[in-house]
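S.K.: sequence first, predicted model second:
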Amino acid sequence: MTRVVLLGASPGPDISPTGLRLAALPGNPTVAERLRGQLSSMDPRFATVQTGDVAAALRAVADVAESATESLFLIPENSVVHDELIYQITKSKRGALALVAKEPRTGVTEDNGQEETGPEEPVTEDEGPGDRIPIDEAEPEIGLNRVEGLPVRVRIGKSRVVSVGTANHAVTRPNGVVLGPLHISARNAPVLAQTCRELADMAHRFGADDDLMQLIVFGLVRNGVSVGIRGRRDLFYRRVTTQEEINEAGAEMAGMDEDRSRLNNAVKGADGFFTTYFVSTYSRYIARWAARRGLTPNQVTLISIALGVAAAACFATGDRPWMVAGGVLIYFAFVFDCVDGQVARYARKFGVLGAWLDATFDRFKEYVVFAGLAIGWVVSGHGDEIWILALAAIGLQSVRHLLDFSFGAARRRKPPSPLPSIPLDSADDRELRQALSTRKVERSQGVRGMLKMWTKAGKYRAVHWARKMIVFPIGERFAAIAITAALFDARITFITLVIWGCVAAAYTLTGRLMRSLV
């Protein structure tokens, strides 16, 4: 559940911006009607905060945050936005996430604030082409440019907001804006409440053109909260104030394929090489077909299980034609294993039972196939020693999964690394950026530095996919089983699984030991 905070006046007459209508959309709704309809599924009793008085609005947000037991989603009432963009922002696992846009610059491709998984200390980067001096030599300034009506007073880094300014608080080389929507996790709700109260007490220091959402992010960043960034990408968001802007927004949004973005988002972005290039290229369309016909993720999981058992039965015959058939079946068992998750994400049908079934029967399919391969080897007239390899493969994979789950649980209990903070009334962000630079140097030494270098190496495509493959994820395992069983025999399959599995176990165990030390 998400607590929604709508920033703006209550619905007024048709002369107010939120009362103007989106003629290009079905039903000709007003801006306020459409947004409230979109938000009601998340929070039927969302809070509305009047924004005429900045201090009063900040205290009202603080009151909501103090009483919240769930995550919060703040959004201006005059927002025109795709449903899918709201969904993607509110499902973020980051402690805080803001929708941002970078200031367009001549000769530089705008990335529009796409969230990345790289380092979170983008404090010394040069911006590339152009005649601007390196950021380390830049002086803080009051941003005077505007993007979509908002003052450019936000410094956006690679994966998060680095610094924010106001009309009276300078920021080092501002390059973007906070567009509006902001998602705050439940663990950061108390910090949001405290920050808003502190901001309310110093409201006299803000300017008439300071935006309420940027002020909130200003306070969060200075109080040490890591605010991640999200760009619009292929989805739509805009704040509107006039009928002309509303007409433009409605027409532009109607011309965008929201379903395509939703379908692409159904595919996990961190999949392995085999899954990315040999499954997800078409499995998403199977997922959409299944979702539109009412199939549930659990029903798709059952199809995957049935295909896995059929593959094991084919392998158990030991005959070459059936071994080839088993390889084909185990491949499609994996395809439908991907499809069930994609159906869940596309149709937004999630459940504890489904997650448990998916994780449990992934292991069941692997192990029943191992048994089928061993049985086929024996019935073909070979010795019983194949069971030693089969048990070794099962034992190795079981240990790897145990380590995966235990490490994941331990990491979830570890609190996030705190960021530097500075007083809200500091005239500029030099102290903050100096603290970030010091933090970056400290985190570049020892074990942490080695891990950071290995992370940076991932920008090279070959290294990126090599790292994905070396850990022997489920896609590569099923591919190895399908190919070796169809072309060779069960002994080759098990030898491949054991050798590659041992390499993967050594690699992941080394990495996790190193990460446990930092």
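M.R.: Happy to help now that I have it.

S.K.: from here on, just use CA atoms for contacts and neighbour counts.
M.R.: OK.

S.K.: how close does Ala427 get to Pro140?
M.R.: Ala427 sits 9 Å away from Pro140, taking C-alpha to C-alpha, to the nearest Å as the criterion.

S.K.: now the strands for the stretch 51-200 of the chain?
M.R.: Counting by DSSP state E, counting those that start in this stretch, the stretch 51-200 of the chain has strands at residues 71-76, 79-81, 96-102, 140-141, 146-147, 150-151, 154-156, 161-164, 171-172, 176-184.

S.K.: which stretch among those comes nearest Ile474?
M.R.: Closest to Ile474 of the strands of the stretch 51-200 of the chain, according to C-alpha to C-alpha: strand 96-102, at 30.5 Å.

S.K.: Glu248: how many residues sit nearby?
M.R.: For Glu248, the count of nearby residues is 14 (other C-alpha atoms under 10 Å).

S.K.: same thing with Asp404?
M.R.: Other residues lying near Asp404 total 14 when counted by other C-alpha under 10 Å.

S.K.: that one should be in a helix, yeah?
M.R.: Yes: assignment of Asp404 by DSSP: H, G, I helix; E, B strand; the rest coil places it within a helix.

S.K.: measure it to Thr438 for me?
M.R.: Counting by C-alpha to C-alpha, the gap from Asp404 to Thr438 is 33 Å.

S.K.: re the thing from before, quickly list what's touching both of Ala427 and Pro140.
M.R.: Ala170 (C-alpha atoms under 8 Å, 6 or more residues apart in numbering).

S.K.: which residues touch Gly128?
M.R.: Contact partners of Gly128, counting by C-alpha under 8 Å, 6+ apart, are Val108.

S.K.: and it, how far from Ile135?
M.R.: Using C-alpha to C-alpha, one gets 11 Å for the distance from Gly128 to Ile135.

S.K.: next: Leu35.
M.R.: From Leu35 to Ile135 the distance is 39 Å (C-alpha to C-alpha).

S.K.: coming back round to it: and the strands of the stretch 51-200 of the chain as a markdown table, adding distance to Val352?
M.R.: As requested, the strands of the stretch 51-200 of the chain are arranged in a markdown table below (distance: least, C-alpha to C-alpha, whole Å):
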| stretch | distance to Val352 |
| --- | --- |
| strand 71-76 | 20 |
| strand 79-81 | 30 |
| strand 96-102 | 25 |
| strand 140-141 | 49 |
| strand 146-147 | 43 |
| strand 150-151 | 42 |
| strand 154-156 | 37 |
| strand 161-164 | 34 |
| strand 171-172 | 45 |
| strand 176-184 | 24 |
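
S.K.: what about versus this one:
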Amino acid sequence: MTRVVLLGASPGPDISPTGLRLAALSGNPTVSERLRSQLAAMDPRFATIPTDNVATALRALADVAEQATESLFIIPENSVVHDELIYQITKSKRGALALVAKEPRVGVTEDNGLEENGPEDNAAEDRIPIDEADPEIGMNRVEGLPVRVRVGKSRVVSAGTASHAVTRPNAVALGPLHVSARNAPKLAETCRELAAMADRFGADDDLVQLVVFGLVRNGVSVGIRGRRDLFYRRVTTQEEINEAGAEMAGMDEDRSRLNNAVKGADGFFTTFFVSTYSRYIARWAARRGLTPNQVTLISIVLGVAAAACFATGERPWMVLGGVLIYFAFVFDCVDGQVARYARKFGVLGAWLDATFDRFKEYVVFAGLAVGWVVSGNGDEIWILALAALGLQSVRHLLDFSFGVANRRKPPAPLPTTPLDAPDDRDLRQKLTARKVERSQGLRGVLKMWTKAGKYRAVHWARKMIVFPIGERFAAIAITAALFDARITFITLVIWGSVAAAYTLTGRLMRSLV
């Protein structure tokens, strides 16, 4: 569950715009009615906090955070937003996540910058490097909000207020803010600190940006994401509401939802030979009421049928087995995509998916070995089959145990600075020192390897070398159809051994830093 906190319109006119209607949308709902109906599914008794007094609002938010046992989703009441964007933000695994918009700069093609305190890319020639820039009070505005946030590639680096300068501000926090349950106590503490110094804030300081300012200075990693192909806007007038309704109605939210049903970190084979079309199968299945578990059963049946074909040892059946194992993997991808598209998740489904992925592989191993023997070849194939099965089992065990251990590891702390510090110089100096420290020894090697991933060839090579399930099923399908079981098992053992050595080395290094 997620605890929802609805903030009164801030900033905005004296008369709240939330009662005005979105005429472009079906049912002609008011802004408030639509947003509340969207949030009710997450938290039917969400908290509502008036924001006409900043100190009072911050104390109320602190009270909610202190009592929360789940993550919190904070959003202004005058928000017009796609359901899918709410879903994506609230499903984030980050400690905190803010929806941001970068300030457009004429003549500057600026990306999100560096994670911490590096130079900006593509900066205009007349702008001094960020390391030499003086902190400033952001006075520019984006969508009615003062530009007082500095974002990097993946998180908020620094933030300011009307009396707290920030170095080279380049973005605004648009409104939606998700805070994990583990950071709820820190949110409560931060809000109380901010309430005590409310007299230092300006009339144009936005409540959400103040919270982001406090969290960042208190060492919380606030991740960022943009709207991308989804819609979000705060509205204050009927004209803005009309524009927002028309723009949102013209956007294809379903396409974005479908695209986001596909994992963004899949392997090479899955990305280019499955996910290009499997998403459409997933949508077709979801719209006809098929559950993820039913799709999983289809995948299992196809896997068993492939094993039966391989067990004949005859070339036509081996080719058919290769085709069937490929489609078994396609439907293995589809079941997860159906779950994410239809938002149907369950413990049984997760268990079935993880367990029967292994079952399909191992029953195919058995089918290949049986087919080799019945074709009149020797029994020594079983040694290769057992080697492939044993190697894959050990790899799965190591993957599982490392994942469990890694989840228990606390996140690396970020530097802090007092909330009453007039600017972010001290914070940025600490970030620089942290960056230098993390660039030495094993951390430096791992960081260099991570940065190498920006090159497309290296990125996909790293994806393939670990021999993920897509590559394994592709190797089985191709080698079994074109060659024989012996070549299949040799491929699995050699590639699997290389993958095991690579992943074990990386995990040992990560465990030591």
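M.R.: Done, it's in. Being a predicted model, the structure only gives us computed values, none of them experimental.

S.K.: give me the TM-score for this pair.
M.R.: The pair, once superposed, lands on a TM-score of 0.98 when counted by TM-score structural alignment, normalised by the length of the second structure; 509 aligned residues with a C-alpha RMSD of 1.3 Å.

S.K.: re the thing from before, same drill for Ala427 and Pro140 of the first structure, tell me which one is more crowded.
M.R.: Legend: neighbour count by other C-alpha under 10 Å for Ala427 of the first structure and Pro140, higher for Pro140 (18 against 15).

S.K.: give the equivalent position in the first structure for Ala385 of the second structure.
M.R.: In the first structure, the residue matched to Ala385 of the second structure (TM-score structural alignment) is Ala390.

S.K.: number of nearby residues for its match?
M.R.: Per other C-alpha under 10 Å, the neighbour tally for Ala390 of the first structure reads 25.

S.K.: what does Leu235 of the first structure correspond to in the second structure?
M.R.: Using TM-score structural alignment, the partner of Leu235 of the first structure in the second structure is Leu230.

S.K.: kindly report the same for Ala313 of the first structure.
M.R.: Using TM-score structural alignment, the equivalent of Ala313 of the first structure in the second structure is Ala308.

S.K.: count the residues that sit near Val54 of the first structure.
M.R.: Val54 of the first structure: 20 surrounding residues under other C-alpha under 10 Å.

S.K.: also Val31 of the first structure?
M.R.: Summarising burial for Val31 of the first structure: neighbours were counted as other C-alpha under 10 Å, giving 25.

S.K.: Tyr341 of the second structure -> the first structure?
M.R.: Counting by TM-score structural alignment, Tyr341 of the second structure corresponds to Tyr346 in the first structure.

S.K.: pull out the buried residues from the helix or strand containing Ile388 of the first structure.
M.R.: Following DSSP states H and E, one finds Ile388 of the first structure within helix 386-413. Going by neighbour count (16 or more other C-alpha atoms under 10 Å), the buried part of helix 386-413 of the first structure is Ile386, Trp387, Leu389, Ala390, Leu391, Ala392, Ala393, Ile394, Leu396, Gln397, Arg400, Leu403.

S.K.: please apply the same query to stretch 364-378 of the first structure.
M.R.: Residues of stretch 364-378 of the first structure classed as buried: 365-378 (neighbour count, 16+ other C-alpha under 10 Å).

S.K.: TSV for those residues, including distance to Gly272 of the first structure and secondary structure?
M.R.: Compiled in TSV, those are given as follows (distance: C-alpha to C-alpha, whole Å; DSSP: H, G, I helix; E, B strand; the rest coil):
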residue	distance to Gly272 of the first structure	secondary structure
Lys365	19	helix
Glu366	18	helix
Tyr367	21	helix
Val368	23	helix
Val369	21	helix
Phe370	22	helix
Ala371	26	helix
Gly372	26	helix
Leu373	25	helix
Ala374	27	helix
Ile375	30	helix
Gly376	30	helix
Trp377	30	helix
Val378	33	helix
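
S.K.: what would those residues look like in JSON lines with distance to Arg205 of the first structure?
M.R.: Output for these, formatted as JSON lines (distance: C-alpha to C-alpha, whole Å):
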{"residue": "Lys365", "distance to Arg205 of the first structure": "63"}
{"residue": "Glu366", "distance to Arg205 of the first structure": "63"}
{"residue": "Tyr367", "distance to Arg205 of the first structure": "65"}
{"residue": "Val368", "distance to Arg205 of the first structure": "68"}
{"residue": "Val369", "distance to Arg205 of the first structure": "68"}
{"residue": "Phe370", "distance to Arg205 of the first structure": "69"}
{"residue": "Ala371", "distance to Arg205 of the first structure": "72"}
{"residue": "Gly372", "distance to Arg205 of the first structure": "73"}
{"residue": "Leu373", "distance to Arg205 of the first structure": "73"}
{"residue": "Ala374", "distance to Arg205 of the first structure": "75"}
{"residue": "Ile375", "distance to Arg205 of the first structure": "77"}
{"residue": "Gly376", "distance to Arg205 of the first structure": "78"}
{"residue": "Trp377", "distance to Arg205 of the first structure": "79"}
{"residue": "Val378", "distance to Arg205 of the first structure": "81"}
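
S.K.: between which two of the residues you listed is the distance greatest?
M.R.: The distance between the two most remote of these (C-alpha to C-alpha) is 20.2 Å, for Lys365 and Val378.

S.K.: burial measure for the residue lying closest to the match of Tyr341 of the second structure once chain neighbours are set aside, as a count.
M.R.: Once flanking residues are discounted, Tyr346 of the first structure sits nearest to Ala266: 5.2 Å by C-alpha to C-alpha, 6 or more residues apart in numbering. Using other C-alpha under 10 Å, Ala266 of the first structure has 22 other residues around it.

S.K.: go on, Asp384 of the first structure?
M.R.: By the other C-alpha under 10 Å criterion, the neighbourhood of Asp384 of the first structure contains 12 residues.

S.K.: how near is it to Trp322 of the first structure?
M.R.: Asp384 of the first structure sits 21 Å away from Trp322 of the first structure, going by C-alpha to C-alpha.

S.K.: against the second structure, where does whichever helix or strand Thr493 of the first structure is part of fall?
M.R.: Using DSSP H and E, Thr493 of the first structure sits in helix 490-516. Aligned using TM-score structural alignment, helix 490-516 of the first structure spans residues 485-511 in the second structure.
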